[in-house]
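**Q** fold the following, please.
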Amino acid sequence: MPTGVALRDVREQLLDAAERILLRDGPNALTSRAVTTEAGCAKGVLHRHFADFDAFLAELVRNHVARLDGQAADLRERAGTGTVAGNLTGALTDLFGSVSLAIVGLITARDELRATLRRTGTTGVPVLAEATAMVSAYLAAERDLHRIAPEADTDTLALMLIGGGHLLFAGRDGTAPGADTIHKVVSTAIADVTRFDR
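**A** Okay, the predicted model is just below:
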């Protein structure tokens, strides 16, 4: 990058570059040098905008978690439409077929990143915790619409679905499970609460 040329939205460029590296090469390839190279800027730029690399990574996680709010709103709006299993299959595919899976891997691989996130009040495993809340809220909305049993424990079902979804997608080297496989797991998890007299 030529000297004296201002980088437009440099923080966003760095964060976007980090996501591309995560998706392409995985968490172990994510270094400050790799990020600045991918973003096309000088090595010192990242440290001018963030206290250290873990602060940068924490911002990456927080930015991604904030984007999950949109996915949560979309899923809640689907309540009462389509099938419950179909809506959940789509939600798990959207969630784990994106950079979310790589970010979870990054969080679990870096002790200092987890410590940085905890210092800012984060609890649980970011992305997984928010995804669980998203699914639980959707299931509660479906329960209110009488599409699942009134006694359904939406929090426990959400934990099962997010845990199962994570296991289905993790460790596949970029090859997502088929829609039929995901749908089977979802249908099995919610079978007891979708079979009842309305």
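**Q** going by C-alpha atoms from here, please, whenever you check contacts or count neighbours.
**A** OK.
**Q** which positions in whichever strand or helix holds Ala85 come out as buried?
**A** Using DSSP states H and E, Ala85 falls within helix 84-96. Under the neighbour-count criterion of 16 or more other CA atoms under 10 Å, helix 84-96 has Val84, Ala85, Asn87, Leu88, Thr89, Ala91, Leu92, Thr93, Leu95, Phe96 buried.
**Q** which parts of this protein are helices?
**A** With helices called from DSSP state H, the chain shows them at 10-25, 32-39, 45-49, 53-77, 84-96, 100-109, 111-119, 128-144, 154-169, 179-194.
**Q** distance of the most centrally placed residue in the chain from His49?
**A** Centroid-nearest residue in the chain: Ser100, 3.2 Å away (criterion: CA atoms, centre = their mean). Computed as CA to CA, to the nearest Å, the Ser100 to His49 distance reads 24 Å.
**Q** over to Thr175?
**A** Note on Thr175: its distance to His49, by CA to CA, is 35 Å.
**Q** looking at those two, which one has more neighbours?
**A** More neighbours surround His49 than the other of Thr175 and His49, with 13 against 10 (other CA atoms under 10 Å).
**Q** mind listing what the more buried one touches?
**A** Arg11 (CA atoms under 8 Å, 6 or more residues apart in numbering).
**Q** next: Arg195.
**A** Residues near Arg195 by CA under 8 Å, 6+ apart: Ile148, Ala149.
**Q** to compare against the first, here's the next sequence to fold:
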Amino acid sequence: MPTGVHIRDVREQLFDAAERILLRDGPHALTSRAVTAEAGCAKGVLHRHFADFDGFLAELVLDRIGRIEDQGVNLREAAGTGTVAGNLTDALTAVFESVAVAIVGLVTFRDDLRARLRQARPGGGVPVLGEATTAIASYLTAERDRGRIAAGADVDTLAPTLIGAAHLLFADRESGPPEAETVRKVVTTVLAGAKQEPPRDT
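**A** The predicted structure is shown next:
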């Protein structure tokens, strides 16, 4: 009987392999055989740990969602430090330089996966993007409470606007990721009416 640590190691090995395939070849190339080959595992390993391939993919998406939620906690704790634009630039880059964009494509590509995620995520929304939006909104609320953005700032509009704009920047995999300054320019533009920084930071 494998230990719990061993099971976690195998899961993470398979998840990392699936992520590499997604980023390199796109969702159409993601099969159980491709994942085990990429991970250097025997063909039956995946099905020993997951009921079926869509179950594996659902667990992959939920695992990556968990990482974004952890990043959201760290972002909220950063409120009041650094600059608002800098914090958001770093946070958006961390989300979209990961597998986030590819996961959105994967969920769009597989009907059964969408159905499983709807069951696992009662709140609905686009997986990964929904959680990232919630994290950004929570951070903006914390900064608004500290007076670093305007008291009247509509964080429920600003957050999805930032996520949507960043998603477009990072979606073009052919050209590579945007420069940090490009992401920062989008952030400062979206927050222009929200008094994003003290004068010394503009």
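**Q** doesn't Val127 make contact with the residue nearest to the centre of structure 1?
**A** Yes. Counting by CA atoms under 8 Å, Val127 is a contact partner of Ser100 of structure 1 at 6.7 Å.
**Q** what do the two both touch?
**A** Contact criterion CA under 8 Å, 6+ apart; residues shared by Ser100 of structure 1 and Val127: His64.
**Q** and the corresponding residue of structure 2 for Leu157 of structure 1, how far from His167 of structure 2?
**A** When structure 2 is aligned by TM-score structural alignment, Leu157 of structure 1 is paired with Leu158. Distance, Leu158 of structure 2 to His167 of structure 2, by CA to CA: 14 Å.
**Q** ditto for Ala18 of structure 2
**A** 21 Å.
**Q** just want to know which of the two has more residues nearby.
**A** Shown here are Ala18 of structure 2 and His167; by other CA under 10 Å, Ala18 has more neighbours (26 against 18).
**Q** show me the contacts for the more buried one.
**A** Applying CA under 8 Å, 6+ apart to Ala18 of structure 2 gives the contacts Leu30, Val35, Glu38.
**Q** adding distance to Arg184 of structure 2 and neighbour count, write those out as JSON lines.
**A** Formatted as JSON lines, these follow (distance: CA to CA, whole Å; neighbours: other CA atoms under 10 Å):
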{"residue": "Leu30", "distance to Arg184 of structure 2": "33", "neighbour count": "19"}
{"residue": "Val35", "distance to Arg184 of structure 2": "35", "neighbour count": "24"}
{"residue": "Glu38", "distance to Arg184 of structure 2": "35", "neighbour count": "16"}
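**Q** closest to Lys185 of structure 2 out of those residues?
**A** Using CA to CA, Leu30 comes nearest to Lys185 of structure 2 of these, at 34.7 Å.
**Q** I'd guessed that closest one sits against Arg20; true?
**A** No. Counting by CA under 8 Å, Leu30 of structure 2 sits too far from Arg20 to count as a contact (9.8 Å).
**Q** in the superposed pair, what's the mean gap between stretch 11-24 of structure 1 and structure 2?
**A** Compared with structure 2 after fitting, stretch 11-24 of structure 1 deviates on average by 1.7 Å (mean CA distance after the TM-score superposition for structure 1).
**Q** what comes up buried for that stretch?
**A** Along stretch 11-24 of structure 1, these residues count as buried under the neighbour rule (16+ other CA under 10 Å): Arg11, Gln13, Leu14, Leu15, Asp16, Ala17, Ala18, Glu19, Arg20, Ile21, Leu22, Leu23.
**Q** among those residues, which two are most distant?
**A** Spanning the widest gap among the buried residues of stretch 11-24 of structure 1 are Arg11 and Leu23, at 18.7 Å by CA to CA.
**Q** dump the residue contacts of Val84 of structure 1.
**A** Applying CA under 8 Å, 6+ apart, we find Val84 of structure 1 in contact with Glu142, Arg147.
**Q** any idea how far it is from Arg24 of structure 1?
**A** Per CA to CA, Val84 of structure 1 is found 32 Å from Arg24 of structure 1.
**Q** kindly report the same for Ala158 of structure 1.
**A** Distance, Ala158 of structure 1 to Arg24 of structure 1, by CA to CA: 29 Å.
**Q** swap in Asp16 of structure 1?
**A** The spacing between Asp16 of structure 1 and Arg24 of structure 1, counted by CA to CA, is 12 Å.
**Q** with Gly165 of structure 1 instead?
**A** Gly165 of structure 1 is 21 Å from Arg24 of structure 1, by CA to CA.
**Q** cheers, nothing more for now.
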